[in-house]
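[1] the sequence and its predicted three-dimensional model are supplied below.
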Amino acid sequence: MIEVQQTLVHEDLIRESFVCNLNKCKGICCVEGDAGAPLDMAETAILAEIYPKIQHLLEPKGVAAIEQQGTHVIDSDGDFTTPCVDGNKECAYVTFENGITKCGIEKAYEQGIIDWQKPISCHLYPIRVTQYPEFEVLNYDRWHICHDACTFGRELKVPVYKFLKGPLIRKYGEDWYQELEEQCQKY
């Protein structure tokens, strides 16, 4: 583990390569899984606030799921997540364009409708953050559906932490990321 301020960063974020390849995977990470995207408490309020502004961009079945379940749910572990369509199928905020999933929240952000890009857990994927009282741990989540992203990342020689520079800065700030880069150079 590498220590960066109040976080521990697993070495896999440096050693492993990753670049999303939507032309291959079609964004299946937004469709597969056993629960919606993890959310923090502040994000649940944001979802409630933005939902009326983005509803028109979502799939009808996603809107139906949100109307029935709410803008967020509590999963079997007691954590906040996005609601899913048909139990544990795709995220209710997913849209489809040319056979590829797209986040309806991010679509609204790109169109200037809202100023929040999407849940940080989605933005950081394949990094998963585990929170402890005094620090956070950043781990690389290996999922077979991301095989093409790993292959593409190796071809382009892009480590996970560099692929996720923008989301990491969004979560932890420029100074944190600069310190991470310095630590990685020593590694």
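    Great, that's in hand. Quantities reported herein were computed from a predicted structural model and do not represent experimental measurements.
[2] rest of the way, CA atoms for contacts and neighbours
    OK.
[3] and the spatially most central residue of the chain, which helix or strand is it part of?
    By Cα atoms, centre = their mean, the chain has its centre lying nearest to residue 122, at 1.0 Å. Using DSSP states H and E, residue 122 sits in helix 120-124.
[4] what is the subsequent helix or strand relative to that helix?
    strand 127-131.
[5] any idea how far that next one is from the chain center?
    11 Å (Cα atoms, centre = their mean, to the nearest Å).
[6] before we move on, the earlier item: what sits up against the helix holding residue 122?
    The contact list for helix 120-124 (Cα atoms under 8 Å, 6 or more residues apart in numbering) reads 37, 38, 39, 127, 128, 129, 164, 167, 168, 171.
[7] excluding chain neighbours, what is closest to the fifth one?
    In other words, residue 128. Counting by Cα to Cα, 6 or more residues apart in numbering, residue 128 lies nearest to residue 139, which is 5.4 Å off, once chain neighbours are set aside.
[8] same deal with the last one?
    Counting by Cα to Cα, 6+ apart, residue 171 lies nearest to residue 120, which is 7.3 Å off, once chain neighbours are set aside.
[9] try the second one
    Sequence neighbours aside, residue 81 is the residue nearest to residue 38 in space, at 4.4 Å (criterion: Cα to Cα, 6+ apart).
[10] what about the helices in the chain?
    Taking DSSP state H as the criterion, the chain contains helices spanning 12-15, 22-25, 41-54, 60-69, 104-110, 120-124, 147-156, 160-163, 165-172, 174-186.
[11] hold the first one in mind and look at this next one:
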Amino acid sequence: MNLYEGILFNRKDMLSPFKCDVSRCRGACCFIEGELGAPLKAKELEIIDNVLPEVWDLIPDKSKEIVKTSGWYIKTDGKYYTNVVNRKECVFAFFENGIARCSFERRYFEGKIKFRKPISCHLFPLREYSFFFTELVYVKIPECETARETGFAEDIPLVLSLKEALIRRFGERWFSNLLEKELGITNIGVDKTGGAK
């Protein structure tokens, strides 16, 4: 593991090929089987409560029933997660042409809300854990095999694929220094469009 400004990460993982292609994976990270949905930060609870009316019409009826009867989040062991439908899709996911989409992200890009999505979703397949340090762990799931294939074909490493998310979470200076000082990636301009300059 490598440590940079209090953040633990694996250099090899950050440089491994990865680029999401939802046309191939069908948005699989939004409907991974399990009892819990996406991890949430406590401060995101109020934000989501406030924007819920803006995304409500995008949410499928079965998800609305879950939200009405048991709420949109689950608390367990002092941690928060989005609720899920039938131990699978996130209650905030909706399907469009067979692809799972995020209701928050849709409204964000429409300019209707300022909250893009939970930061854990934005950072995926990295998961953030906090112990003595903040640790970024690469979660390798079969559903993301197409992203690894696309990243390899297009020569895009995980760290650049997650550029927007990492900047959102840790800031532009941290990201720029991580690339140059820790990963040896140069001639990459930091911007907020998600692409390398």
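    Here it is on my side, so go on. Quick caveat: nothing in here was measured; it's all calculated off a predicted structure.
[12] let me see the TM-score of these two.
    Aligned and superposed, the two chains score 0.92 in TM-score terms (TM-score structural alignment, normalised by the length of the first structure); 183 aligned residues with a Cα RMSD of 1.4 Å.
[13] what number of residues lie near residue 83 of the second structure?
    26 (other Cα atoms under 10 Å).
[14] I'd assumed residue 91 was in contact with it.
    Yes. With contact defined as Cα atoms under 8 Å, residue 83 of the second structure reaches residue 91; the gap is 5.8 Å.
[15] between those two, which contacts overlap?
    Common contacts of residue 83 of the second structure and residue 91 (Cα under 8 Å, 6+ apart): 66, 67, 72.
[16] my guess is the first one contacts residue 74, does it?
    No. In this structure residue 66 of the second structure lies outside contact range of residue 74 using Cα under 8 Å: 11.3 Å.
[17] joint contacts of these two?
    With Cα under 8 Å, 6+ apart, residue 66 of the second structure and residue 74 have common neighbours residue 83.
[18] residue 41 of the first structure - nearest residue in space that isn't next to it in sequence?
    Among residues not flanking residue 41 of the first structure along the chain, residue 80 sits closest, at 7.4 Å (Cα to Cα, 6+ apart).
[19] who's in contact with the one you found?
    With Cα under 8 Å, 6+ apart, residue 80 of the first structure has these contacts: 38, 39, 40, 41, 44, 72, 73, 74.
[20] which two among the contacts of helix 120-124 of the first structure are spaced furthest apart?
    Greatest spacing in the contacts of helix 120-124 of the first structure, by Cα to Cα: 39 and 164 (18.3 Å).
[21] before we move on, the earlier item: switch the helices of the first structure over to TSV; also include distance to residue 4 of the first structure.
    Below are the helices of the first structure laid out as TSV (distance: least, Cα to Cα, whole Å):
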stretch	distance to residue 4 of the first structure
helix 12-15	13
helix 22-25	31
helix 41-54	24
helix 60-69	38
helix 104-110	29
helix 120-124	17
helix 147-156	24
helix 160-163	13
helix 165-172	10
helix 174-186	6
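[22] wait, which of these is closest to residue 98 of the first structure?
    Per Cα to Cα, nearest to residue 98 of the first structure of these: helix 22-25, 10.1 Å.
[23] that closest one: average distance to aligned residues in the second structure?
    Following superposition, helix 22-25 of the first structure is found to deviate from the second structure by 1.1 Å on average (mean Cα distance after the TM-score superposition for the first structure).
[24] mind listing what's buried in that helix?
    For helix 22-25 of the first structure, the neighbour count (16 or more other Cα atoms under 10 Å) marks residue 25 as buried.
[25] which helices and strands does it pack with?
    Helices and strands touching helix 22-25 of the first structure, by 3 or more Cα pairs under 8 Å, 6 or more residues apart in numbering; DSSP states H and E: there are none.
[26] other residues contacting that helix?
    100, 145, 146, 148.
[27] so which of these comes closest to residue 107 of the first structure?
    residue 100 (13.1 Å).
[28] distance of the closest residue to that closest one other than its chain neighbours relative to residue 102 of the first structure?
    Excluding its sequence neighbours, the residue lying closest to residue 100 of the first structure (Cα to Cα, 6+ apart) is residue 26, at 4.5 Å. From residue 26 of the first structure across to residue 102 of the first structure, the span is 9 Å (Cα to Cα, to the nearest Å).
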